[in-house]
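Trainee: Build me a model from this:
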Amino acid sequence: MATIFTKIINREIPAHIVAEDEHYIAFLDIMPLAKGHVLVVPKKEVDYIFDLDDATLSGLHLFAKKVAKAIDKTIKCTRVGVAVIGLEVPHVHVHLVPLRTMDDINFSRPKLKLSQEELAVIAETIRKGF
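Mentor: As a prediction, this is how the structure comes out:
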């Protein structure tokens, strides 16, 4: 059965996409730790990041770097934090979280609840950073 991320990739369910190419996609987390929290996902459905082939793994990080630079340019933050947890969805994904403090990337704290309109504005803002 396809993961929720594969359903986003296939446009079966909506997402606030900020970047995409032939192999990777980046979209806003709908339960973000901070405004501008993005998930970067390979289009190839693999559960565990270290099961990716070398080319896909390195490409994922290079794509994430481009997205992080766009977040840096457009979202007020000190820097962009990176996390790979890999337990929530059985499809590799990298979290890019705009940081002002270390606590901004604490996954045990309550998530933000943003409206679809707020998410759309944030996604458009990040897209302008490319």
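
Trainee: C-alpha from now on. contacts and neighbour counts both.
Mentor: OK.

Trainee: For burial, what's the neighbour tally of residue 44?
Mentor: Neighbourhood size, residue 44 [other C-alpha atoms under 10 Å]: 14.

Trainee: Kindly report the same for residue 52.
Mentor: Using other C-alpha under 10 Å, residue 52 is surrounded by 17 other residues.

Trainee: for comparison, sequence B:
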Amino acid sequence: MASLFTKIVRGEVPAYKVAEDSQFLAFLDINPNARGHVLCIPKKEVNKIFELEEEVYQELMRFSRKVAIALEKTVDCKRVGMAVVGLEVPHVHVHLIPLNSMSDMDFSNSVKMEEEEFKELAASIHVNL
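Mentor: Alright, predicted model coming up:
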């Protein structure tokens, strides 16, 4: 069965996209740790990050770096943190989280945002690849 992220890639589930190329997609997390929390995924469904072919892993990191740079220019933060946990959805995903304190990396916390705020934020972060 396709993961939630595969359904997003296919357009079956909506997402607030910020970057996309032929191999990867970045979109806002709908349950964000902080305003601007982005997920970067390979379009091909792979369960665990270290199951990716090495070249795809390296390309995912390059893609994530481009998104993080755009994110840091857009969202007021001290830096952008990165985490790979992989327990929530069985599809590789890199969390990019704008940080102002260590608690912003605490996945038990979340920030509430309205749909219009998600739309505006996604448009302002948008990365041209």
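
Trainee: Which residue lies nearest the spatial centre of structure 1?
Mentor: Centroid-nearest residue in structure 1: residue 39, 1.3 Å away (criterion: C-alpha atoms, centre = their mean).

Trainee: Hmm, residue 29 of structure 2 is touching residue 41, no?
Mentor: No. Taking C-alpha atoms under 8 Å as the definition, residue 29 of structure 2 is not a contact partner of residue 41, at 11.6 Å.

Trainee: These two: which is more packed in?
Mentor: residue 41 (26 against 21).

Trainee: Quick one: classify the corresponding residue of structure 1 for the more buried one as helix, strand or coil.
Mentor: Counting by TM-score structural alignment, residue 41 of structure 2 corresponds to residue 41 in structure 1. Put simply, residue 41 of structure 1 is strand when judged by DSSP: H, G, I helix; E, B strand; the rest coil.

Trainee: Can you tell me the closest non-neighbouring residue to residue 41 of structure 1?
Mentor: residue 93 (4.7 Å; C-alpha to C-alpha, 6 or more residues apart in numbering).

Trainee: So that neighbour versus residue 101 of structure 1, what's the distance?
Mentor: Residue 93 of structure 1 is 22 Å from residue 101 of structure 1, where distance means C-alpha to C-alpha, to the nearest Å.

Trainee: Also residue 61 of structure 1?
Mentor: In terms of C-alpha to C-alpha, residue 61 of structure 1 sits 23 Å off from residue 101 of structure 1.

Trainee: And the two? Which one has more around it.
Mentor: Neighbour count, other C-alpha under 10 Å: between residue 61 of structure 1 and residue 101, residue 61 has more, with 15 against 12.

Trainee: and residue 124 of structure 2, what does it touch?
Mentor: Counting by C-alpha atoms under 8 Å, 6 or more residues apart in numbering, residue 124 of structure 2 makes contact with residue 74.
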